[in-house]
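1. Dropping the sequence and predicted coords here.
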Amino acid sequence: MTPIQLFDPASSTYTYLLADAAAREALIIDPVDEQLERDLAILRERGLKLVWSVETHAHADHITSAAALAEHAGARTAAPQGCNIGTAAVQLRHGDVLRFGGEELRALHTPGHTAGSMCFVWRGNVFTGDTLLINGCGRTDFQSGSAAQLYRSITEILFALPDETVVWPAHDYNERSCSTIGQEKRTNARVAGKSLAEFVKIMDDLNLPKPRRLDEAVPANLSSGLRHDAGGNDGVPPPAQGYAGNIPPQTAYEWWQKGDAVLVDVRSDAEREWVGFIPGAANVVWKQWPGMKMNADFDEQIRQAVPPGKKAVMLCRSGARSAHAARRATELGIESYNILEGFEGDPDENGQRGNRGGWRQRGLPWRQG
């Protein structure tokens, strides 16, 4: 099985799509926001369900589409624990395993390019991010970088892999696609045959200009690609005092069926298409891509959707956006409630939703998009 290697010309970034052909489940590594439509199209064409969006580190040269893939395709996000990407659902540690179908991706903590950088092993392949490039390596002069740590990560962790392991880097600027551990041991100009002191001097003498998008990309990537200037960083749900209260999915369903409330689905259009929708719900988007911008027509649409005298019960994927929408509807004079756990619930670190689960896990009505 070979990974699907995708390329972003603007940043020379490689994105990798891995799939279990039998289960039709997939995982993506280092996706790029400007290539979102391309990646979604490939998933559709191949009939794949994206279950993980994974970062090797917080990038400085492009903005990730991780949050967009979570909303569009229902993927969970994962990132190295040491990178401070607080919006990632799973904070990865050395040795952690992510599963998709019957496949497993294993995390290796390889600090140096950044303090939290990770590489990922799948079958006979290693996805090296900016830690190890073809005939080179990532820079170490900013973002908590350390030449000494990078040397040890390459020589003690990556070079301990079998020589035939295929190396898939996050970047290449010379139209090369892959290498092997054995080849890099023998020929890598920065590392092969070099002592720690020699390597540190090479890195100290590079004097590279800072990445063009550094000031824009790093803050956005610490929020899984949610840009602060686009109003995309929702953070945690607001306090319950901002709306009437939080209710479980079953209660919301009962109110809706009795005619006491209107069920309002505030997820994006693409999210309902990919993940599933609830027949009969009022679809009033809270935020929409690109950039998760506010729906400028939300106020008008929610007033039209909820007749006077009825309550609004708000639903999103996990209960965060719907809390914000419930607060705004309350400000408009509508008695509004937030549905805890949302459509899918908030899985634990093993991907299990247990007994709490969201709307779909409770067996309440829904249909595939």
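-> Arrived safely. Residues are numbered from 1 along each chain as shown.
2. contacts, neighbours, all on C-alpha from now
-> Noted.
3. what are the ranges of the strands in the stretch 201-350 of the chain?
-> Along the stretch 201-350 of the chain, counting by DSSP state E, counting those that start in this stretch, strands occupy 245-247, 261-265, 282-283, 287-288, 293-294, 311-315, 336-339.
4. Quick one, which of those strands gets closest to Arg190.
-> Proximity to Arg190, assessed across the strands of the stretch 201-350 of the chain by C-alpha to C-alpha, is greatest for strand 293-294 (43.6 Å).
5. ok so, going back, mind putting the strands of the stretch 201-350 of the chain in CSV, distance to His113 included?
-> Listed next are the strands of the stretch 201-350 of the chain as CSV, based on distance: least, C-alpha to C-alpha, whole Å:
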stretch, distance to His113
strand 245-247, 43
strand 261-265, 42
strand 282-283, 44
strand 287-288, 34
strand 293-294, 32
strand 311-315, 40
strand 336-339, 42
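6. For those, give me TSV that also has distance to Ala75 and mean neighbour count.
-> Output for the strands of the stretch 201-350 of the chain, formatted as TSV (distance: least, C-alpha to C-alpha, whole Å; neighbours: other C-alpha atoms under 10 Å):
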stretch	distance to Ala75	mean neighbour count
strand 245-247	25	18
strand 261-265	19	25
strand 282-283	21	20
strand 287-288	17	21
strand 293-294	20	16
strand 311-315	18	28
strand 336-339	21	30
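7. now for those, which one comes closest to Cys178?
-> Taking C-alpha to C-alpha, strand 287-288 is the member of the strands of the stretch 201-350 of the chain nearest to Cys178, at 36.3 Å.
8. Packing partners of that closest one?
-> strand 293-294 (3 or more C-alpha pairs under 8 Å, 6 or more residues apart in numbering; DSSP states H and E).
9. what about versus this one:
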Amino acid sequence: MIFRQLNKTSCKTYLIGSEKTKEVIIVDPILNQIKEYISLIKNEGLKLTHVLDTHTHADHISGAGSLANQMGAVYAMNQNSPVRCVTSYIPDGFDCHLNDIPVKVMHTPGHTKDSMCLIFPDRILTGDTLFLDDGGAGRTDLPGGDPAEHWESLQKIMRLPDHLIVYPAHEYRGREPSSLGEQKKNNPNLQPRTKDEYIKWLTDMKPGPAEWMKDVLKANYACASDPKAAWIPADTPACEIKGTGSPEVNEQPVPTIPAAEVKRRVAANQLDDTIILDVREPSELTGKLGAIKGALNIPVDQIMQRLTELEKLKTKEIIMVCQSGGRANTAATILLKKGFKKVFNMSGGMTAYRQAEKTE
């Protein structure tokens, strides 16, 4: 059996196939690496027959549609998938053979409506339904997510044999694949809970801001072929439960300031002891929303690394800004936890700021 993980990032792409026929499938490809996938397939004399996504992805642009088109392969997903360019829909419980390798498809909604696992004789590709160890599982607060459905899906997984090695669609902290038996002992999402207890456990968590992930979902629904079809922050554990903010960060309340008030103070030049800190990516500052003149720019994923640089601003009022408020809230909570006293999130971000201009 051919089995390889192809990416160096936290997103995992698997190439699986038959040593006898050299026919292979690729599972969960990412768009900005399809040239590498194609090169590998051609250089090793493989034949790509199918490309699969285990679910509609929310943290990267899928390369499945583009790869299937370029290689003349079938693009397959679960029958509940909303992705427009899928050419083959797979039902729950579908039994098939990857040439001489038996594989069963199991519908496992909860993270998304179309989540599925691929079960081979000795391993299971779990997509975002189940991660490794304390990584838990995929978050259930995005469109199509449902804690109750996720509990049902995990009960299906719990009934599978312990010897299966778990290969998830993401791994953010270098954990190594291990047996399902180990996951049943160590993974927090697989610990004994009733459905109601599980729903409460997940609902009580605060996964952190996820507005940008909704844009990624929309891009994947539309089979985007541009890697920049949606803004995506640097490699973060976004799909994990509580992935876009640590528990400490999510529990920290953040004071807010109306965008209209910030606009008034900017216009009146009343910012002598105030810093406006824009935590968007530099490329966004020249986009349609623009930026506030004089704002300091440090992307949210760099805040922790640049705390020393920010120390000199600790006595000043800091107003955090992003597109709609989500990333600014995360950045603000980090600073508050680090002892910054006067940190505010501009409500509604630059979207609200520009709207305030229109209502003047």
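-> Happy to help now that I have it. Treat the numbers as computed from the prediction; the structure is a model and nothing was measured.
10. Now the aligned partner of Val83 of structure 2 in structure 1. Nearest residue, chain neighbours left out?
-> Aligned by TM-score structural alignment, Val83 of structure 2 pairs with Ile85 of structure 1. Using C-alpha to C-alpha, 6 or more residues apart in numbering and skipping the chain neighbours, the partner closest in space to Ile85 of structure 1 is Leu222 (4.3 Å).
11. these two touch, right, the one you found and Asn84?
-> Yes. With contacts counted by C-alpha atoms under 8 Å, Leu222 of structure 1 reaches Asn84, the gap being 6.5 Å.
12. Please identify which of the two sits among more neighbours.
-> Between Leu222 of structure 1 and Asn84, Leu222 has the larger neighbour count (other C-alpha atoms under 10 Å), namely 22 against 16.
13. so how far is Thr56 of structure 1 from that one?
-> 12 Å (C-alpha to C-alpha, to the nearest Å).
14. now Cys137 of structure 1
-> Counting by C-alpha to C-alpha - Cys137 of structure 1 and Thr56 of structure 1 are separated by 14 Å.
15. Look at the two and report which has more neighbours.
-> Applying other C-alpha under 10 Å to Cys137 of structure 1 and Thr56 shows that Thr56 carries more neighbours, namely 27 against 24.
16. Helix or strand for the corresponding residue of structure 2 for that one, just tell me which one.
-> Matched to structure 2 by TM-score structural alignment, Thr56 of structure 1 sits across from Thr54. For Thr54 of structure 2, there is no host helix or strand (DSSP states H and E).
17. Repeat that for Ile34 of structure 2.
-> In the assignment (DSSP H and E), Ile34 of structure 2 maps to helix 34-43.
18. now for that helix, which elements pack on it?
-> Applying 3+ C-alpha pairs under 8 Å, 6+ apart, we find helix 34-43 of structure 2 packed against helix 64-71.
19. what does the helix it packs on correspond to over in structure 1?
-> Mapped onto structure 1 using TM-score structural alignment, helix 64-71 of structure 2 covers residues 66-73.
20. mean deviation (superposed) between the matching stretch and structure 2, please.
-> Average distance, stretch 66-73 of structure 1 versus aligned residues of structure 2 after superposition (mean C-alpha distance after the TM-score superposition for structure 1): 1.6 Å.
21. centre of the chain versus that stretch, how much separation?
-> Centroid separation for stretch 66-73 of structure 1 versus its chain: 7 Å, with C-alpha atoms, centre = their mean, to the nearest Å.
22. which residue ranges form the strands in the stretch 51-200 of structure 2?
-> Using DSSP E, counting those that start in this stretch, strands in the stretch 51-200 of structure 2 cover 74-78, 88-90, 95-98, 101-107, 116-119, 123-127, 165-168.
23. what's next to the third one, contact-wise?
-> The contact list for strand 95-98 of structure 2, computed with C-alpha atoms under 8 Å, 6 or more residues apart in numbering, reads 17-18, 24, 102-105.
24. Buried residues, that strand. List them.
-> By 16 or more other C-alpha atoms under 10 Å, the buried positions in strand 95-98 of structure 2 come out as Leu98.
25. got it, and the second one?
-> Across strand 88-90 of structure 2, burial judged by 16+ other C-alpha under 10 Å covers Ile90.
26. What is the mean deviation of it from its aligned residues in structure 1?
-> Averaged out, strand 88-90 of structure 2 is 0.9 Å away (mean C-alpha distance after the TM-score superposition for structure 1).
27. Name the residue closest to the centre of structure 2, please.
-> Residue closest to the average C-alpha location in structure 2 (C-alpha atoms, centre = their mean): Asp59, at 3.2 Å.
28. Chain neighbours aside, what residue packs nearest to Leu150 of structure 1?
-> Gly112 (3.7 Å).
29. in terms of contact, does that neighbour touch Ala147 like I think?
-> Yes. Judged on C-alpha under 8 Å, Gly112 of structure 1 makes contact with Ala147 at a distance of 5.9 Å.
30. More neighbours: which of those two?
-> Gly112 (28 against 24).
31. quick one: contacts for that one?
-> 131, 140, 144-151, 153.
32. still on that earlier bit, find the residues that touch each one of Cys137 and Thr56 of structure 1.
-> With C-alpha under 8 Å, 6+ apart as the test, Cys137 of structure 1 and Thr56 both reach Asp130.
33. so what corresponds to Pro18 of structure 2 in structure 1?
-> Not quite, residue 18 of structure 2 is Ser, not Pro. Match for Ser18 of structure 2 (TM-score structural alignment): Asp20.
34. Now do the contacts for the closest residue to its match other than its chain neighbours.
-> Closest residue to Asp20 of structure 1 apart from its sequence neighbours, by C-alpha to C-alpha, 6+ apart: Gly101 at 5.7 Å. For Gly101 of structure 1, the contact set (C-alpha under 8 Å, 6+ apart) comprises 20, 22-26.
35. Sort out which of these are buried, if you could.
-> Buried residues within the contacts of Gly101 of structure 1, counting neighbours by 16+ other C-alpha under 10 Å: 20, 24-26.
36. so which of these comes closest to Lys287 of structure 1?
-> Nearest to Lys287 of structure 1 among these is Ala26, at 25.8 Å by C-alpha to C-alpha.
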